[in-house]
Structure formats: structure tokens, C-alpha cells
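**Q** I'll drop the sequence and a predicted model, then ask my questions.
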Amino acid sequence: MDEGGNGYPIMKTVLITGANRGLGLEFAKQYQADGWKVIACCRNPDDAPELLESGISVSQLDLLDFEAIDRFADTLEGKPIDLLINNAGIHDRSKAEGFSGIERERWIDGFKVNAMAPVLLTQTLVHNLSASENPVAATIGSQAGCLTLYDSGGLYLYRTSKAAAHSAAVILSNDLKTLGIPHVCLRPGHTKTDMGGSDAPYEIDESVRMMRQVLAKVDMSQTGCFLDRSGALIPWNMEKDLNV
């Protein structure tokens, strides 16, 4: 925590989407442990037992409902947000689902949550971010969104929506730059989550710890960048799989 003019510590506030499990849950737990005020958001708070057991306040937020995003932002009017982490995501139900198994409605939902919602939520919370002395906004990205790595078929939902999310993140960064709010896209790596699977090489607590270290150092010089969990700059047209 930072200190105010009177010498007393100022509690910082972080808002995290998709906080009921995986990376979002770990972000919430680690920031709470460090004394931050955590606004943990998920579609169904009843599906967030670990958050509730940790004593973290859970806010209901359905990112598929854009009007609900506006209503949620209204409840935070006048409250500074120091860090916004757009983490929520939808992925293909199975890697086995390929060309013949495309779920049309779920694909649309993937674009709404993965690509559109981060922009719309950030837009509605821009005044909250501007009220912070050192605001930072971040969107969780993935190398699955890098077209230069596509050497196989399938995973249409996740790949295409993440490619769109990367594009939206760069455009959003340019808009936020004029407001003095840095925005970066973060790659957590292939981590042991429900999405990443138990065979993933990276432990979730370590990936989140490393990303938090990166976020703590983000400034305007990095806005619009795609950063690895180590803080290394990743080219948007990467030519090799970083999980190898």
C-alpha cells in the first residue's frame, strides 16, 4: 500500500473479472493477501466458493449482458480503481472439437466476453481509473491469438476471439493513452487452470506472482504492448511457440 499525505497507508483497489476460478481467483487471493481492496467479479457468485471462504467480496457481473456492465459501473461511481484486470474468458469446450463441431452461439459468446467486454468494461470504468493517482489497465492475452502460429485447425472460438482481443487491446491502449492510463496485454503462459489443463508446465500461483510484478512496474512507455509474465516484450506477430 502507498502512503497518503498524512503518513497513513492508502489501500489500493483492484477489479478483476472472471475471479471465481483460475487466474482470476489467484489474482484476487494474492492481492487480498497484500492488503489491497479486491473487487472480484464473476457471472455467478454461487460458483465462487473459494472467494467467499477467503472473505473476498464477490460482485455479480455477466459480461455477456452489456447493459449489465453499465449498471455495474454505476454502483462504483466515484470510487477510484487503481488496477483493472480483464481476465474473464470463454474457450472451446474441447480441443477435439474441430471444423465439424463448431458451436455457433458459443462462438458468438466467445467474441463478446473475450474481445468486446474488456473494451466495454474499461470504457465504463474510465472515470474510476482516472481517479487513481497511478492507474493501470490490463487484458489477459494468449499466444493462441497470434495468427503466425496457426499450423493446425480447430479451436475456432478461442483463437479467433483472442486474435480480436489483441487487436482491440492495441486500439484501446491508444484511446487510454490520451487519458494517461497505461494498458497492456499480458501472457500468463500455459498455466495449470481449467482452461490450461493439469499437464500445463506452469503453476498458477507462480504465473500470477510474476504477472503482478510486471503490473507493478507498468508505465506509459509500455502501453499497447504484449508482455510475457516475465515482463519480456512479445511481438504481436511472434514466430515461435513460447511454451516449447
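**A** In hand now; what should we look at?
**Q** drop to CA atoms for contacts and neighbour counts, all remaining ones
**A** Fine.
**Q** in the chain, which helix has the most residues?
**A** With residue count as the measure and DSSP state H as the assignment, the chain has helix 156-177 as its longest helix.
**Q** tell me the buried residues in the following helix or strand past it?
**A** Downstream of helix 156-177, the first helix or strand assigned by DSSP states H and E is strand 183-187. Across strand 183-187, burial judged by 16 or more other Cα atoms under 10 Å covers His183, Val184, Cys185, Leu186, Arg187.
**Q** quick one: those as CSV, columns for distance to Ile16 too.
**A** Listed next are those as CSV, based on distance: Cα to Cα, whole Å:
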residue, distance to Ile16
His183, 15
Val184, 15
Cys185, 14
Leu186, 14
Arg187, 16
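**Q** now the helices for this structure?
**A** 22-33, 49-53, 66-74, 104-111, 117-124, 126-130, 156-177, 204-215.
**Q** also this one, for the comparison:
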Amino acid sequence: MSTVLITGSNRGLGLEFVRQYLDKGWKVLAACRDPQQASELIELSNTDNVELLKLDVTSEKDINALDRTIDHLILNAGVLGDDCAKLGEMTQSKWLEVLNINTVAPALLIQALKENVAASEHKTIVGISTRVASIGDNGSGNMYSYRTSKAALNQILVSAAKNLADQGVKTVAVHPGWVQTDM
């Protein structure tokens, strides 16, 4: 049975990924900061195919404790950084929080799980990115921390693709389109 690890699986896209992978018969490792508070995720976990994992993506201890063979690693956890989006409201601490969650955490997850993914059948790492990370598609400005954090994520995925190619690992940055979620 193929296995997927999905970060930020308690709401929005992550929760929908859990549903979709379950429908396809995959083993789902559903990771989020507080699984006990994720009521919709708990409802989906009434099957042997779902394992709820407590994972704070900003915790290296949590990241380094993961040790499973993973066919698809879905780097979904993220924040929009609404309070760090415009000139006049940015602070270093707000910006660093967005970068830590959207950029540093995915890089550390790839680093910690690269061998686990390489040992799998599918060998795929997916980063949930966005079109607004495109320099050429920035027609409105604003969204400073979100845009830059996702542009950096895209670079991480390109570098990982090059570094892990000899192990057969593929990476992809996905723009899911605009979806109405809590984010």
C-alpha cells in the first residue's frame, strides 16, 4: 500500500488531500500541530488507513522524529501572513514566522525525509506553492512575506530535485488555484 504524509492536514487543502488519498486506497499520515483539536480530521481517521501525527513544522524535534517510508510527501502546511502583507505593517518577527512555516519547514522536512521518500515506490515530493510567487505575475504588489516565502519554496524544490535525482526522487511545486479555505 502506498503511503502519503500530508502536513497541515487538519483543514483546507490538507484535509481535502486526506480525503482524496483515502478514496484512492492510500495509507495517509495526517500531520498537524494539534490533531486532538482537528474534529473533521478525527472523523476521517476512523479507518486503519489514517494515522494522525502531531507535527509542528516549526519544531526540528518533531520533524526529525518522523521515520516512515513515504511515497508522496505533501508539503502543505502554510500561512498567508496577512499581518505582514503591506508596506507599513511588516515587522521582522511577523516576516520570520511566515518564512519559518512556508520556507524553512519544508526544507527541513525534505532534509529529514529524503531517504524515506527515496526508499519508496513513488518517490515524490510536492510543495504547495502559488502563482503569486511568480515575479513576472506580480501585478498588484503587497503580499510581501507570502510571495517571497513561496518563491523561496519553489527554489528549494528545484534544488532538491537536482540533489535527489540520482535517487529517483521527483519534486513538484503545485499552484492549486484559488480555493476558499480558512487561510
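**A** Perfect, thanks for sending it. In this text the structure is predicted, and so the values were computed from the model without any measurement.
**Q** can you tell me what sits against the longest helix of structure 1?
**A** 90-92, 98, 102, 106-107, 110-111, 114-116, 119, 139, 141-142, 144-147, 182-185, 220, 223-225 (Cα atoms under 8 Å, 6 or more residues apart in numbering).
**Q** could you redo the last one with a cut-off of 7 Å?
**A** 91-92, 107, 110-111, 114-115, 119, 141-142, 144-146, 182-183, 185, 223-224 (Cα atoms under 7 Å, 6 or more residues apart in numbering).
**Q** now the residue located most distally from the centre of structure 2: how far from Thr58 of structure 2?
**A** Taking Cα atoms, centre = their mean, the residue of structure 2 most remote from its mean C-alpha position is Gly88, at 28.8 Å. Counting by Cα to Cα, to the nearest Å, the gap from Gly88 of structure 2 to Thr58 of structure 2 is 26 Å.
**Q** check Val4 of structure 2 too.
**A** For Val4 of structure 2 relative to Thr58 of structure 2 (Cα to Cα), the value is 20 Å.
**Q** okay, those two: which has more neighbours?
**A** For Val4 of structure 2 and Thr58, the more surrounded residue by other Cα atoms under 10 Å is Val4, and the numbers stand at 26 against 17.
**Q** so what's the more buried one up against?
**A** Going by Cα under 7 Å, 6+ apart, the list of residues near Val4 of structure 2 reads Lys27, Val28, Leu29, Ile70, Asp71, His72, Leu73.
**Q** how much space separates it from Lys61 of structure 2?
**A** To Lys61 of structure 2, Val4 of structure 2 is 21 Å away according to Cα to Cα.
**Q** Ser2 of structure 2 -> structure 1?
**A** Superposed on structure 1 with TM-score structural alignment, Ser2 of structure 2 falls opposite Lys12.
**Q** ok, and the closest non-adjacent residue to its match?
**A** Excluding its sequence neighbours, the residue lying closest to Lys12 of structure 1 (Cα to Cα, 6 or more residues apart in numbering) is Trp36, at 5.2 Å.
**Q** does that neighbour touch Met11 like I think?
**A** Yes. At 5.7 Å, Trp36 of structure 1 counts as touching Met11 under the criterion of Cα atoms under 7 Å.
**Q** higher neighbour count, these two?
**A** With neighbours defined as other Cα under 10 Å, Trp36 of structure 1 and Met11 compare such that Trp36 has more, 18 against 15.
**Q** residues contacting that one?
**A** Met11, Lys12, Thr13, Val14.
**Q** if we go to 10 Å?
**A** Met1, Ile10, Met11, Lys12, Thr13, Val14, Ala28, Lys29, Gln30, Asp82 (Cα atoms under 10 Å, 6 or more residues apart in numbering).
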